[in-house]
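Visitor: Quick one, fold the following:
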Amino acid sequence: MNELENRLIEWRRDFHKHPELGFLEMRTSTIVANELETLGFDLEIGREVMSPGHCMGKPDDDVTKAHEKWARENGAVEKYMDRVSEGYTGIVATWDTGRPGPAIAYRVDMDALPIYESEDESHVPVQSGFRSLNTEMHACGHDAHTSIGLGLAVKIAENRDRLNGKVKLIFQPAEEGARGAISMVEAGAVDDVDCFIATHIGIGVEQDHFVASNNGFLATSKMDVRFKGVSSHAGGKPEEGKNAMLAAANAVINLNAIPRHSGGMTRINVGELHAGSGRNVIADEAKLMIETRGETSGLNDYMKTCAECVIEGAARMYQVDYEIELVGEGISAKGSTELAEILHGCAKENGLTSMVLSDESAGSEDATFFMDAVQKQDGYATYCVIGTDLAAGHHNERFDVNEKSLLQGVETLFASAVKLTNK
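Guide: Next up, the predicted model:
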């Protein structure tokens, strides 16, 4: 156990030191693939488990190629690079026992966030030498998730005789922005799955605690909006211009004026506005980055439809063109109580204080696409949360976890694999 815990911490700190954004997890995924293949798992990688036409908000070729160079120079396992170099970095690792039994899938995510990590000397990654080398950082615990997935793989390989059926480990790219899951669902990653379990660390759950089914995720849509007008001299010929900046500014104000819905929680936010090229130039371009959320998919659709109407109206008002690109999406889903009860029992047996169900708001998650797909084929799905002490909240420059929770997560998930494949 001490050896496995040490490996978990080493993996987590290595991933933390070398974070990669969504669809760019080339170093991470090749290291993961190498560990899994060494353990004896059957691997499917990249386009084998991802539908290119469903990768939302994927970086362009120039960004992808630049990161490929970085990954090769910073420890990526060359053996697998050709399979992930285009940015299709998902992995499905399967352990088939050859004995009758259900197919169980565990999903973890791998991507980091565009946040510059704190350099404060009191920050543990600074003290212990694993602060991010990049301008990005793991500020949501995905480095821990990936390590837990590898730890679970070790337990499966070492205890293969205790299992039946098949166990699949899904290492998903681009969870941030709700972009990566749908591509793996559309590629058939869970078509044969009877039970699906997604895992997160933290999210307000205390150290030594466990939530077997978190149902607080909001459906969401992430949209990039571009307004295209006509530039002109602001002093000499203002009437010849079509002001994209004014259209964008009008949209920002009125997006936030969308009436909320009596059917449940709804959200909207404009996170970024970029416009203009000079103080004496009528702005011919403007870009908004916005998101909507809803307690259910229907409520999110309401917000999204209203937002599209506001954007169209602002464009018409200022006689500019516009386009809306959907760059991320998550649906609503509810966990299967029967499956949550089993996880709840495993957590308690592992010495954790556990609860079966929580409806506490937890942002949005595209693992809901996996959950929905499995439940639609009469399977069971849940989203569990492993409690941990946090140095700061999620998506904060000082984010850090208590590494004690890594082994707790592995032990609880492995115990569920034993129970489910023998049920």
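
Visitor: alpha carbons only for contacts and neighbour counts from here, please
Guide: Fine.

Visitor: what about the residue lying farthest from the centre of the chain, distance to residue 367?
Guide: What lies farthest from the middle of the chain is residue 236; by CA atoms, centre = their mean that is 49.1 Å. According to CA to CA, to the nearest Å, residue 236 and residue 367 sit 54 Å apart.

Visitor: rewinding a little: any idea whether the residue farthest from the centre of the chain is helix, strand or coil?
Guide: coil (DSSP: H, G, I helix; E, B strand; the rest coil).

Visitor: Residue 51: how many residues sit nearby?
Guide: 18 (other CA atoms under 10 Å).

Visitor: which residues sit in contact with it?
Guide: 183-184, 186-187 (CA atoms under 8 Å, 6 or more residues apart in numbering).

Visitor: now swap in residue 244 and tell me
Guide: 227-230, 275, 283-286, 315, 318, 320.

Visitor: run the last query once more with 10 Å
Guide: 226-231, 250, 275-276, 282-287, 314-315, 318-322 (CA atoms under 10 Å, 6 or more residues apart in numbering).

Visitor: pretty sure residue 198 contacts residue 370?
Guide: Yes: judged on CA atoms under 10 Å, residue 198 makes contact with residue 370 at a distance of 8.7 Å.

Visitor: Identify the contacts common to those two.
Guide: 105, 107, 381-382.

Visitor: Now the second one, please; I'll put the structures next to each other:
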Amino acid sequence: MVNNHLAEKLVEWRRDFHQYPETGFLEMRTASIVASILDQLGFELQMGKNVMSPDHCMGKPNDTVTKQHLEWARENGAHQDYIDYFSEGYTGIVATLDTNKNGPTVAYRFDMDALPINESDKPEHVPFKEGFRSILADKMHACGHDAHTSIGLGLASLIAENKDNLCGRIKLIFQPAEEGTRGAKSMVEANVVSDVDYFIASHVGIGVPQDHVVAANNGFLATSKIDISFKGKASHAGGDPEKGDNALLAAATASLNMSGISRHSEGSTRINIGELHAGSGRNIIPDSAALKVETRGDTSDINCYVKKQVESIAVGAATMYNVDYNLEVVGEGKSCNCSREVASVIHECAQESDKITESVLESNDSAGSEDATFFMEEVQKNGGFATYCVFGTELAAGHHNEQFDINEDTLLQAVEILYESCMKLSDLN
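Guide: Down below sits the predicted model:
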């Protein structure tokens, strides 16, 4: 398959999204451009609250932040015909093409969000050298979601161009807020995959070499992202220390005890206290403290065990120091169990590609956490099949690093393999 023009478009899209990164639930510019392209290609669009349950959006920015970013998006290239659909921060899109021929419903998920990282300006950093480095301080596509969004548009282009050769229905899901595992659950609760027979999520990189493909990655850990706040009572540290209730000590005690949670005999666990903020002055008993915590486990049950221990420790620390506490889950992801029925199709397509040197059917290597697992679990629960595949790419630096960059040859490779999988799956009855 020769797609020189598409290869150029993929790079153009990817570099544009890279230059204008948007973090979770703020992907307004990105989503408006994606929607405009999908509409032109003839897909039926569902957007915003139609594909996201507001009650299940975790860690969503407040109204002030959302409104400020809306104005930024309007001023920085958002498509004006579509931006209003995403103005409240519900930035999901589901694009459907119905062939009006008997066949299954096949869905592909692509995430769109960036990270709160300041991108490198070193001369050797390709985005800086080539002029598409992030224009925003402290925001960067440092995980490849700009590539994923572009791959989704490339797949849409091939599907639209060859729709007469397809059967059934094809759904392309563009998801916000994968970072922090916050966005997928809201789309699942809005029933966007309730009719899906085959589901495929994908990622570039994750330790897979250039020109290699992993058709089923089962290495994702279940996770919970938890914000915990403690509220005590301030007092003069020299004059009346006994009249204060120390929220900082409660948070510190909680942090130390969380780090000592017993491991689980049935699989790996993780616990990390990434942030602790407390107090307002050296001579004031701290009346407030906040922790940002994440738990992980080999399975959802093991992660639940760690999460419950965190909750118990927070209660105990608050009681010990006579302070109030609040615990909020701001992100979650499930463990992953790919379906060989659909992974084998990806594997076959990769083996048939003259651009791929090696394809692995299944890997259990650790790959962090992913909320695409909510989609996968829902599809499998309804009798369908789901997999998470990885397209290898040469990385300039690791994921979530200020010098992260990919080999853009991977874009077309991924599009072609996903399109070939769509051809094979849509023909299954």
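
Visitor: For the two chains, what TM-score is obtained?
Guide: After superposition, the two chains reach a TM-score (TM-score structural alignment, normalised by the length of structure 1) of 1.00; 423 aligned residues with a CA RMSD of 0.5 Å.

Visitor: just to revisit the earlier point, alignment lookup: the residue farthest from the centre of structure 1 to structure 2.
Guide: Using TM-score structural alignment, the partner of residue 236 of structure 1 in structure 2 is residue 239.

Visitor: same check, this time on residue 58 of structure 1
Guide: Aligned partner of residue 58 of structure 1 by TM-score structural alignment: residue 60.

Visitor: Give me the three-state assignment for its match.
Guide: coil.

Visitor: Just give the nearest non-adjacent residue to it, would you?
Guide: residue 25 (6.3 Å; CA to CA, 6 or more residues apart in numbering).

Visitor: The one you found contacts residue 67, correct?
Guide: No: applying CA under 10 Å, one finds residue 25 of structure 2 not in contact with residue 67, separated by 11.7 Å.

Visitor: okay, these two: which has more neighbours?
Guide: Taking neighbours as other CA under 10 Å, residue 25 of structure 2 and residue 67 compare with residue 25 leading, 27 against 16.

Visitor: Translate the more buried one into the numbering of structure 1.
Guide: With TM-score structural alignment as the criterion, residue 25 of structure 2 pairs with residue 23.

Visitor: Which element, helix or strand, includes that match?
Guide: Using DSSP states H and E, residue 23 of structure 1 sits in no helix or strand.

Visitor: how close does it sit to residue 399 of structure 1?
Guide: Using CA to CA, residue 23 of structure 1 is found at 22 Å from residue 399 of structure 1.

Visitor: Could you do residue 224 of structure 1 as well?
Guide: In terms of CA to CA, residue 224 of structure 1 sits 27 Å off from residue 399 of structure 1.

Visitor: Looking at those two, which is more packed in?
Guide: Ranked by neighbour count (other CA under 10 Å), residue 224 of structure 1 and residue 399 place residue 399 first, with 21 against 18.

Visitor: Go ahead and confirm that one touches residue 118.
Guide: Yes: counting by CA under 10 Å, residue 399 of structure 1 does reach residue 118; the two are 8.7 Å apart.

Visitor: all helices of structure 2, in order?
Guide: For structure 2, the helices defined by DSSP state H cover 4-19, 28-40, 63-75, 126-129, 145-161, 184-189, 247-259, 300-320, 340-352, 372-381, 409-426.

Visitor: before we move on, back to that, in terms of neighbours, single out the busier of residue 198 and residue 370 of structure 1.
Guide: residue 370 (27 against 21).

Visitor: Map that one across to structure 2 for me.
Guide: Aligned partner of residue 370 of structure 1 by TM-score structural alignment: residue 375.

Visitor: Report how many residues lie close to the spatially closest residue to that match that is not a sequence neighbour.
Guide: Take residue 375 of structure 2 and drop its neighbours on the chain: the residue closest to it by CA to CA, 6+ apart is residue 188, 6.1 Å away. Residues lying near residue 188 of structure 2 (other CA under 10 Å) number 22.

Visitor: Would you quantify the distance from the corresponding residue of structure 1 for residue 188 of structure 2 to residue 90 of structure 1?
Guide: Counting by TM-score structural alignment, residue 188 of structure 2 corresponds to residue 185 in structure 1. Plainly put, residue 185 of structure 1 is 11 Å away from residue 90 of structure 1 if you go by CA to CA.

Visitor: cool, residue 306 of structure 1 as well?
Guide: In terms of CA to CA, residue 306 of structure 1 sits 34 Å off from residue 90 of structure 1.

Visitor: Among the two, which residue is more densely surrounded?
Guide: Between residue 306 of structure 1 and residue 90, residue 90 has the larger neighbour count (other CA under 10 Å), namely 31 against 16.

Visitor: residue contacts, that one?
Guide: By CA under 10 Å, 6+ apart, the neighbours of residue 90 of structure 1 are 23, 25-26, 29-30, 33, 44-50, 83-84, 109-110, 170-174, 180-181, 183-184.

Visitor: Would you enumerate the residues in contact with residue 366 of structure 1?
Guide: Counting by CA under 10 Å, 6+ apart, residue 366 of structure 1 has contacts 174-182, 217-220, 328-333.

Visitor: Strands - which of those residues land there?
Guide: Judged by DSSP state E, the contacts of residue 366 of structure 1 include 219-220, 328-330 as members of strands.

Visitor: Not counting its neighbours along the chain, what's nearest the equivalent of residue 395 of structure 2 over in structure 1?
Guide: Residue correspondence to structure 1 (TM-score structural alignment): residue 395 of structure 2 is matched to residue 390. Once flanking residues are discounted, residue 390 of structure 1 sits nearest to residue 401: 5.0 Å by CA to CA, 6+ apart.

Visitor: mind checking how far that neighbour is from residue 40 of structure 1?
Guide: Taking CA to CA, one finds residue 401 of structure 1 at 30 Å from residue 40 of structure 1.

Visitor: between these two, which one's more packed in?
Guide: For the pair residue 401 of structure 1 and residue 40, the greater number of neighbours falls to residue 401 (22 against 14), based on other CA under 10 Å.

Visitor: quick one: contacts for that one?
Guide: By CA under 10 Å, 6+ apart, the neighbours of residue 401 of structure 1 are 124, 139-141, 144, 201-202, 207, 387-393.

Visitor: Residue in structure 2 paired with it?
Guide: Under TM-score structural alignment, residue 401 of structure 1 pairs with residue 406 in structure 2.

Visitor: circling back to that earlier point, got a list of what the residue nearest to residue 60 of structure 2 touches?
Guide: Counting by CA under 10 Å, 6+ apart, residue 25 of structure 2 makes contact with 57-61, 66, 86-92, 112-113, 175-178, 182-183.
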